[in-house]
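Peer 1: Below are the sequence and a predicted model; questions follow.
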Amino acid sequence: MRVDVWSDIVCPWCFIGKRRLEAALERFDHAGEVELVWHSYQLDPGFPRGRSEPVYASLAAKMRASTEQVRVMTEQVAQEAAAEGLDYDLAGALMVNTLDAHRLVHLARQSGLDGAVMDRLLLAQLVQARDLSDPDTLVALVAEVGVDAAAARRVLGGEDFAEQVRREADQARRWGATGVPFFVMDGAFGVSGAQPVEVFVSALDKAYAAARG
């Protein structure tokens, strides 16, 4: 059974959704048969590559709101994250273009480390407020979970996997995604957003039963 997941590394709901899916899998009787595949989806592909700016300031400019209004609006997501054991630092977080980070997720997929890399980058972005526009930071982070640092540096020095990142976002939209996180259970049952654990368990059960029905 395959579960496809689309996420963006700057998306605070995506880390929450990842944690809830993992909790659902702990309650799913057939978790040992599940293959998780992590896919790319950029929420703001037009943000300049190689640049970073405070998330609050970036959102305030985009929404024509004050940074205080943005802080109040993001309190809910921080509270939801805390319930999943995630201590978000959204006030310190930096907005970046995530194309290069996603390209490293694709590199990691070749050795089965895409989930580990996605987890490490989400943690770095949302909890640790690291600057993921910096190539040295990206290389160091993915190397922590077993990706070859020299291979990661080669990828960042070119445009490897860039087209795959774009194609994956297109695929998600064809399947009905309007944002992330977005989950597809065994190619049949879609779940949009960081839904409660019970919703994921139900979707996993239905997909498993339908495939073996």
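Peer 2: Structure received. Numbers count the residues shown, from 1 in each chain.

Peer 1: from here on, contacts and neighbour counts on C-alpha atoms
Peer 2: Noted.

Peer 1: residues near the residue lying closest to Gln69 once chain neighbours are set aside, how many?
Peer 2: Excluding the flanking residues, the one nearest Gln69 by CA to CA, 6 or more residues apart in numbering is Ala60, at 7.9 Å. Here the number of neighbours of Ala60 (other CA atoms under 10 Å) works out to 17.

Peer 1: Could you verify my assumption that Ala60 touches Arg71?
Peer 2: No - with contact defined as CA atoms under 8 Å, Ala60 does not count as touching Arg71 (9.4 Å).

Peer 1: rewinding a little: just how off-centre is whichever strand or helix holds the residue nearest to Gln69 within its chain?
Peer 2: Per DSSP states H and E, Ala60 falls inside helix 55-63. Taking CA atoms, centre = their mean, to the nearest Å, one finds the center of helix 55-63 at 20 Å from the center of the full chain.

Peer 1: second one coming, line it up with the first:
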Amino acid sequence: MTDAIKIDVWSDIACPWCYIGKRNLESGLAAVSADDDAPVVDVTFHSFELSPDTPVDFEGDELDFLATHKGMERDQVAAMLSNVTGVAGQAGLEYRFDLLKHTNTVKAHELLHFAKANGRQAELAERLMSAYFTEGRHLGREDELVALASDVGLDADAAREALQTERYLADVRADQAQASAYGINGVPFFVIDGKYGVSGAQPAEAFAQIARQVWAERKGEGAVVDA
């Protein structure tokens, strides 16, 4: 049996393009799952902090943050958010930047590693991004993170203990170091089988194509075309 294609995804739960990229990846993989010889794929999420200096409780809305962080005028930021909201809608996501609570994401990344250790990383990644972008939940606060962990079947007390002891902080830093070694300076970034890099929230069709190409390469049926 051919080993699964390994897809390593560097992302930040506070990155709007990362959620879009995640959903497009899922849609692309769903499309190839109907193939007669469907690729077997294993997806792992890795930590990348877009704004590690962000306070847990940021005073202001998303427009305030981006205007300050990027030095843009508020009307420019509003247009940018309107655009990404439209793209998210095409991916089946309903972004609510009016509800969004910008925060530091390192604890969310620690929780994702806790979830990985307990076989629930994919479920938690979805729950965190949905909570952040569509529900206006505050993902910098321990109680909120523990509640979301519980939503996907993780033990609440164990999740809280992992956060309080920073047990998985070293894993977060290791992911970030690996991203630096790969030369990743923006997310989402997808590494396929440790050899091929795909940058940005590509459309579902692109992910379907590369999955089929890598699967064919694994079976000696052709070469992969750069994405």
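Peer 2: That came in fine, so what should we check first? Note that the structure is a prediction, hence the values are computed from the model and not measured.

Peer 1: In structure 2, what residue corresponds to the residue nearest to Gln69 of structure 1?
Peer 2: By TM-score structural alignment, Ala60 of structure 1 lines up with Ala67 in structure 2.

Peer 1: next one: Ser192 of structure 1
Peer 2: The alignment partner of Ser192 of structure 1 in structure 2, by TM-score structural alignment, is Ser199.

Peer 1: tell me, how many neighbours does the closest residue in space to that match that isn't next to it in sequence end up with?
Peer 2: Nearest non-adjacent residue to Ser199 of structure 2, counting by CA to CA, 6+ apart: Phe189, 4.6 Å away. By the measure other CA under 10 Å, the count of residues near Phe189 of structure 2 is 23.

Peer 1: counterpart of Phe189 of structure 2 in structure 1?
Peer 2: By TM-score structural alignment, Phe189 of structure 2 lines up with Phe182.

Peer 1: Report the separation between its match and Ile16 of structure 1.
Peer 2: 12 Å (CA to CA, to the nearest Å).

Peer 1: before we move on, what about Val105 of structure 1?
Peer 2: 18 Å.

Peer 1: got it, and Thr67 of structure 1?
Peer 2: From Thr67 of structure 1 to Ile16 of structure 1 the distance is 23 Å (CA to CA).

Peer 1: do Thr178 of structure 1 as well
Peer 2: For Thr178 of structure 1, the distance to Ile16 of structure 1 - CA to CA - is 18 Å.

Peer 1: Let me know the helix or strand that Thr74 of structure 1 is in.
Peer 2: Per DSSP H and E, Thr74 of structure 1 falls inside helix 67-83.

Peer 1: chain center to that helix: distance?
Peer 2: Taking mean C-alpha positions (CA atoms, centre = their mean), helix 67-83 of structure 1 and its chain are 18 Å apart.

Peer 1: go on, stretch 7-17 of structure 1?
Peer 2: 4 Å.

Peer 1: which bit of structure 2 covers that stretch?
Peer 2: Stretch 7-17 of structure 1 maps onto residues 11-21 of structure 2, going by TM-score structural alignment.

Peer 1: Run through who's touching that stretch.
Peer 2: 45-50, 84, 87-88, 91, 93, 102, 105, 108-109, 125, 128-129, 132-133, 187-189, 200-203 (CA atoms under 8 Å, 6 or more residues apart in numbering).

Peer 1: Selecting buried members of the residues you listed in ChimeraX, what would you type?
Peer 2: Restricted to buried positions by 16 or more other CA atoms under 10 Å, the ChimeraX selection for the contacts of stretch 11-21 of structure 2 reads:
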select :45,46,47,48,49,50,87,88,91,93,102,105,108,109,125,128,129,132,133,187,188,189,201,202,203
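
Peer 1: Restricted to helices, list the contacts of stretch 11-21 of structure 2.
Peer 2: Using DSSP state H, the members of the contacts of stretch 11-21 of structure 2 that fall within helices are 84, 87-88, 108-109, 125, 128-129, 132-133.

Peer 1: Near Thr165 of structure 2, how many other residues are there?
Peer 2: Thr165 of structure 2: 9 neighbours (other CA under 10 Å).

Peer 1: got it, and Ala147 of structure 2?
Peer 2: 15.

Peer 1: Thr178 of structure 1 now?
Peer 2: Neighbour number of Thr178 of structure 1 under other CA under 10 Å is 14.

Peer 1: mind checking the SS state of it?
Peer 2: coil (DSSP: H, G, I helix; E, B strand; the rest coil).

Peer 1: How many neighbouring residues does the equivalent of Asp87 of structure 1 over in structure 2 have?
Peer 2: Correspondence of Asp87 of structure 1 to structure 2, assessed by TM-score structural alignment: Glu94. Glu94 of structure 2 has 16 neighbours, counted by other CA under 10 Å.

Peer 1: shouldn't Glu94 of structure 2 be in contact with Thr85?
Peer 2: Yes - Glu94 of structure 2 is in contact with Thr85 according to CA under 8 Å; the separation is 7.2 Å.

Peer 1: between the ones in helices among the contacts of stretch 11-21 of structure 2, which is nearest Leu29 of structure 2?
Peer 2: Proximity of these to Leu29 of structure 2, judged by CA to CA, is greatest for Ala125, which lies at 16.9 Å.

Peer 1: need the contact list for the closest one.
Peer 2: 13, 45, 112.

Peer 1: and the first one, what element?
Peer 2: When secondary structure is defined using DSSP H and E, no element contains Ile13 of structure 2, which sits outside every helix and strand.

Peer 1: Roughly how far does it sit from Ala108 of structure 2?
Peer 2: For Ile13 of structure 2, the distance to Ala108 of structure 2 - CA to CA - is 8 Å.
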